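Colleague: how would this look folded up:
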Amino acid sequence: MVIPATSTEYLHVPVTAPAGTDLTGSPVKIAVVAHGDNPAEDEWHTAEWADGAARLLIGPDGGALTLTPSNYRVWITFDPPGAENIVRRAGSLTIN
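Modeller: A predicted model of the protein is given here:
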């Protein structure tokens, strides 16, 4: 995905839940990082569920974070009912 640095919009991360699992009540966070390591605790931002995806508002006009032109890795973590606490690299994001 490519987003201009001047745009404020939702970054959507699609999530496929296991059959019979409702994720809408599960906490979800998204991290957008320029490095290759797992995100640090302070790099996670509280996201929300919308239409089967997690979403996070990004950008200079009220977003959870404002990104400068670069290539980023997008991560998601959520805690579904049960023993799992899932952390996944969800894709790449280019800000230009």
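Colleague: Only C-alpha atoms from now on, for both contacts and neighbour counts.
Modeller: Will do.
Colleague: Show the contacting residues for the residue with the largest distance to the centre of the chain.
Modeller: The outermost residue of the chain relative to its centre, with distances by Cα atoms, centre = their mean, is Gly20 at 23.0 Å. With contacts defined as Cα atoms under 8 Å, 6 or more residues apart in numbering, Gly20 has no neighbours.
Colleague: Would you confirm that it belongs to a helix?
Modeller: No - according to DSSP: H, G, I helix; E, B strand; the rest coil, Gly20 belongs to no helix; its state is coil.
Colleague: Would you check how far apart it and Pro80 are?
Modeller: 11 Å (Cα to Cα, to the nearest Å).
Colleague: Please generate a structure for the following sequence too, so the two can be compared:
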Amino acid sequence: MVIPASSTEYVHVPVTAPAGTDLASSPVKIAIVAHGDNPTGTEWQTAEWVDGVARLLVGPDGGALTLTRSTYRVWITFDPPGAENLVRLAGSLTIN
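Modeller: Next up is the predicted model:
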């Protein structure tokens, strides 16, 4: 995905949940980082579910993050009922 630095818009992360999991009741967070390591606790932003897709508003006009020109790694974590707490590298995001 490519977003201009001046744009404020949602980054969408589609999720395939474990069978029988109600995503709407599972807290979700997204981290958008410029480094190659796993996100630290302070890099996670609270996201929201919309029709089985996690989303986070980014950009200079009220986004959770204002990103400068670079290429970022997008991570997602959610905690469905049960023993699992899932963390996944979801893709990359280029801000130009």
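Colleague: Tell me how many other residues crowd His35 of the second structure.
Modeller: By other Cα atoms under 10 Å, 10 other residues sit near His35 of the second structure.
Colleague: Can you name the helix or strand that it falls in?
Modeller: Under the criterion DSSP states H and E, no helix or strand holds His35 of the second structure.
Colleague: Go ahead and confirm it touches Thr71.
Modeller: No - His35 of the second structure is not in contact with Thr71 according to Cα atoms under 8 Å; the separation is 9.3 Å.
Colleague: And the strands in the second structure, which stretches?
Modeller: 2-3, 9-14, 28-33, 45-46, 48-50, 53-58, 70-78, 86-95 (DSSP state E).
Colleague: among those, which is the most enclosed?
Modeller: Of all the strands of the second structure, strand 28-33 carries the top mean neighbour count, a mean of 23, counting by mean count of other Cα atoms under 10 Å.
Colleague: Identify the residues contacting it?
Modeller: With Cα under 8 Å, 6+ apart, strand 28-33 of the second structure has contacts from 39, 43-49, 54-56, 72-79.
Colleague: Next: stretch 34-48 of the first structure.
Modeller: For stretch 34-48 of the first structure, the external contacting residues (Cα under 8 Å, 6+ apart) are 27-33, 54-56, 64, 70-73, 75.
Colleague: Would you pull up how far stretch 79-90 of the first structure lies from the middle of the chain?
Modeller: Centroid separation between stretch 79-90 of the first structure and its chain, computed with Cα atoms, centre = their mean, to the nearest Å, is 13 Å.
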